[in-house]
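> sequence below, structure please.
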Amino acid sequence: MSSSSPAPGSTAPGSAPIAGTAPLSLCAREPHVPADRLVAEMVPPPRFDSVRFGTYIPDPNQPSQSEAVRVLEGFAAGLDGAPATGGKRGFLGFGRSKAPKTPAGPRGVYLDGGYGVGKTHLLASLWHATPAEPSRKAFGTFVELTNLVGALGFQQTVQTLSGHRLLCIDEFELDDPGDTVLVSTLLGKLVEAGVALAATSNTLPGKLGEGRFAAADFLREIQGLSAHFRTLRIDGEDYRHRGLPEAPAPYSDDEVTRAAHATDGASLDDFPALLDHLARVHPSRYGALTDGIAAVCLTGVRPVPDQSTALRLVVLADRLYDREVPVLASGLPFDRLFSEEMLKGGYRKKYFRAISRLTALARDAARLVDNR
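Okay, the predicted model is just below:
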């Protein structure tokens, strides 16, 4: 733990005693997530629980955003609750064919675009608009989907999801060859069973894995994944920072510590210690790691030391953003978390997304200091 940062629940050297209850600590948590919870939680997270197509505000200078809404509304209308058997729906789920054959065209839609253009908002809106019971449509991140396979086994996962009308996959990324083969096979089985697919990503389906592993060696699997989707490009700038001031400057260790003690349900951790702890918790459990946390307070933020650590931090940032958990921090600002080399590498879009989301959460956290 950093010598310049107070331990969770302690008082900074030379400062006055801190009133309030001792804060929680993420580093003290090692959650276990049973398989039935993984399935039950495949719904839009709290931030996107109330979004709908009508609450999405397209940028008038970006016609692709309005076009995406139009196509997705039609997609949802086509998923009219017909039995989920192969070949019962046509292209993108519109219309139905009498022949029980699996159609040759794509069985899903793929939302491609930069971070902050509202792809997750649209994906969650599609889930809400699809006329099926919640138990017959699933929503999860790519990491959560692969972990479901690990928890249930491949065949059980296929059986569990095959009765669904729709599977929505957020943050679709392929970080290694094993994921490529696994997901290609899984989605192929689900398409055969008549499950419609929808996904978001910052990378075109034909470019998945590029810059991260020898994608050419798995070209057939990647092309197979691409064939399941019709791509909708969504252009635009990051709405989280559209017309807003610059990200707030980090606070002092003392300010962060005092705010943590004064905020019910806040956690307080030293940033390097938290990075070490994340290595001991599977990324699929990062959501459970934040259960009941009202705010995350971090002291001693500094650049992440390596790519593996950086990718774990990206997942945590996504889960905190999904759950609308503000992040109050001391040390370096969040736009200095990742090295220049990282921001130019194969995972650059993930890192920029994390910076964007953590900055938004840092703005949300300003009230913890202002209102205490």
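
> contacts and neighbour counts: CA atoms only from here.
Noted.

> at the geometric centre of the protein, which residue do we find?
Centroid-nearest residue in the chain: Asp318, 4.6 Å away (criterion: CA atoms, centre = their mean).

> part of a helix, is it?
Yes - counting by DSSP: H, G, I helix; E, B strand; the rest coil, Asp318 is part of a helix.

> test my guess that it contacts Ile355.
No - because the distance of 10.3 Å does not satisfy CA atoms under 8 Å, Asp318 is recorded as not touching Ile355.

> roughly how far apart are the residue nearest to the centre of the chain and Phe271?
Look at Asp318 and Phe271: by CA to CA, to the nearest Å, they are 17 Å apart.

> show me where the stretch 201-350 of the chain has helices.
Using DSSP state H, counting those that start in this stretch, the helices found in the stretch 201-350 of the chain span residues 219-227, 253-262, 271-278, 286-289, 307-322, 340-343, 348-370.

> ok, back up a step: list the contacts of the residue nearest to the centre of the chain.
Contacts here follow CA atoms under 8 Å, 6 or more residues apart in numbering; on that basis Asp318 touches Ala354, Arg357.

> what does stretch 75-87 rub up against?
With CA under 8 Å, 6+ apart as the test, stretch 75-87 has contacts from 88, 92-97, 99-103, 126-127, 129-132, 162-165, 191-195.

> among these, name the buried ones.
Applying 16 or more other CA atoms under 10 Å to the contacts of stretch 75-87, the neighbour count classes 88, 92-94, 102-103, 126-127, 129-132, 162-165, 191-195 as buried.

> of those residues, which belong to helices?
Counting by DSSP state H, the buried ones among the contacts of stretch 75-87 place Leu126, Trp127, Ala129, Ser162, Val191, Glu192 in helices.

> re the thing from before, so which of the helices of the stretch 201-350 of the chain gets nearest Val143?
helix 307-322 (8.5 Å; CA to CA).

> here is the second sequence; please produce its structure so I can put it next to the first one:
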Amino acid sequence: MTEGVPLTLSAREPYVPADRLVAEMVPPPRFDSVRFDTYVPDERQPSQRAAVTALSSFAAGLGGAAADRPTGVRRWFGRKQAAPTGPRGVYLDGGYGVGKTHLLASLWHAAPAEPERKAFGTFVELTNLVGALGFQQTVRTLSEHRLLCIDEFELDDPGDTVLVSTLLGKLVDAGVALAATSNTLPGKLGEGRFAAADFLREIQGLSAHFMPLRIDGEDYRHRGLPEAPAPFSDEVVVKAAYAAEGASLDEFPALLAHLAKVHPSRYGALTDGVRAVCLTDVGPVPDQSTALRLVVLADRLYDREVPVLASGLPFDRLFSEEMLNGGYRKKYFRAISRLTALARDAKGLAGQ
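Model (predicted):
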């Protein structure tokens, strides 16, 4: 990068080798330092503190017999012997913004195993790994792990659900402990969350291995915080992009068009080295396919704590009412929530 000239995301075409996909299956930078004792429960929601207690016990239960294979596998999952420490999988059930990812990452950190024997990734990253390595090699690779944490388990695509459920069945047989959060099924409106009963039904034969933990509460990203900052002018955004080291500068429509040319598994690599994202001409997302790609990018930016400075339309007006009332509503609200948090982080770039 030439000094003083911002990067352009829409000009990048990253390549991500399969071994990097495996090596990067750890909690993202935003959650690298989280632990159970850094989670701040909402005292009005007893289920949050109860979840911390239950997950701490679950993590502790992964020691001892977990280190012995295949004997430990037979103790945990054998049909003829009851698991002495209860279910060997846990599902975090709750709305967006209640801290499920924080708790899932805390579980990964607390599990008594070497980092290379624990894996953490989103459902999309897991399906991408299967695509890169093939099913059998993915099974062999992940079977060496003691714990697999899956964030944002997606049940929108029946084919992917069957694929991952089959994969998890193989991993259970190999003695891998499982933990997951999930997204909303199409048509599941209600609270904007995916119910535990539906999750357990979709993973069929694996349901007996999961202990559901309900986590109630409001979106912590906006708990007691001021309203999201209004968009800035194009002039302010461009000036900030040239002034900030490692900043990128893109017209929003051009970036959306470019995302269609880059596989979502590469969106993390797309932001490598980027310390701030500056966007001009932010406007309504034109269609659902584009909207879902933007959701993935928002997740990767949030994971990496990359502030987003923008001009144009406020982030809470990116998605149409039809989208916000449809089957993917939870994804869109999560994207709005995360982009709003990143917009707050970017205020300093504009001198505020």
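
> so what number do they get for TM-score?
After superposition, the two chains reach a TM-score of 0.91 (TM-score structural alignment, normalised by the length of the second structure), with 339 aligned residues with a CA RMSD of 2.4 Å.

> ok, the aligned residue in the second structure for Ala294 of the first structure - how many residues close by?
Taking TM-score structural alignment as the alignment basis, one finds that Ala294 of the first structure is matched in the second structure by Arg275. A count of nearby residues for Arg275 of the second structure, using other CA atoms under 10 Å, gives 17.

> so who does Lys119 of the first structure touch?
Taking CA under 8 Å, 6+ apart as the definition, contacts of Lys119 of the first structure comprise Leu111, Asp112, Gly113, Thr200, Ile234.

> tell me which element the aligned residue in the second structure for Gly178 of the first structure is part of?
When the structures are aligned by TM-score structural alignment, the residue of the second structure matched to Gly178 of the first structure is Gly159. Assigned by DSSP states H and E, Gly159 of the second structure belongs to helix 158-173.

> which of the ones in helices among the buried ones among the contacts of stretch 75-87 of the first structure sit farthest apart?
Checking those against each other with CA to CA, the farthest-apart pair comes out as Ala129 and Glu192, at 23.2 Å.

> quick one: the strands in the stretch 51-200 of the second structure?
According to DSSP state E, counting those that start in this stretch, the stretch 51-200 of the second structure carries its strands in the segments 89-94, 118-122, 147-153, 177-182.

> quick one: contacts of the longest one?
Counting by CA under 8 Å, 6+ apart, the neighbours of strand 147-153 of the second structure from elsewhere in the structure are 101, 104-105, 108, 111, 117-123, 126, 142, 176-183.

> just give the nearest non-adjacent residue to the aligned partner of Ser248 of the second structure in the first structure, would you?
Ser248 of the second structure maps onto Ser267 in the first structure when the alignment is built from TM-score structural alignment. If the residues on either side of it in the chain are set aside, Ser267 of the first structure comes closest to Leu24, at 4.2 Å by CA to CA, 6 or more residues apart in numbering.

> so the one you found touches Thr263, yeah?
No - here Leu24 of the first structure lies out of contact with Thr263, judged by CA under 8 Å, at a distance of 10.3 Å.

> more neighbours: these two, which one.
Taking neighbours as other CA under 10 Å, Leu24 of the first structure and Thr263 compare with Leu24 leading, 24 against 19.

> and the more buried one, what does it touch?
Pro8, Gly9, Gly265, Ala266, Ser267, Leu268.

> overlap between these and the second structure?
Here the contacts of Leu24 of the first structure are checked against the second structure with both residues aligned by TM-score structural alignment, their matches' CA atoms under 8 Å, and the contacts held in both are Gly265, Ala266, Ser267, Leu268.

> and the gap between the counterpart of Asp316 of the second structure in the first structure and Ser308 of the first structure?
Residue pairing (TM-score structural alignment): Asp316 of the second structure is matched to Asp335 of the first structure. When CA to CA is applied, the distance between Asp335 of the first structure and Ser308 of the first structure equals 18 Å.

> those two - which one has more neighbours?
Each of Asp335 of the first structure and Ser308 has its neighbours counted (other CA under 10 Å); Asp335 has more, 16 against 10.

> spatially nearest residue to that one (excluding sequence neighbours)?
Distances taken as CA to CA, 6+ apart put Ile355 closest to Asp335 of the first structure, at 5.7 Å, once the chain neighbours are dropped.
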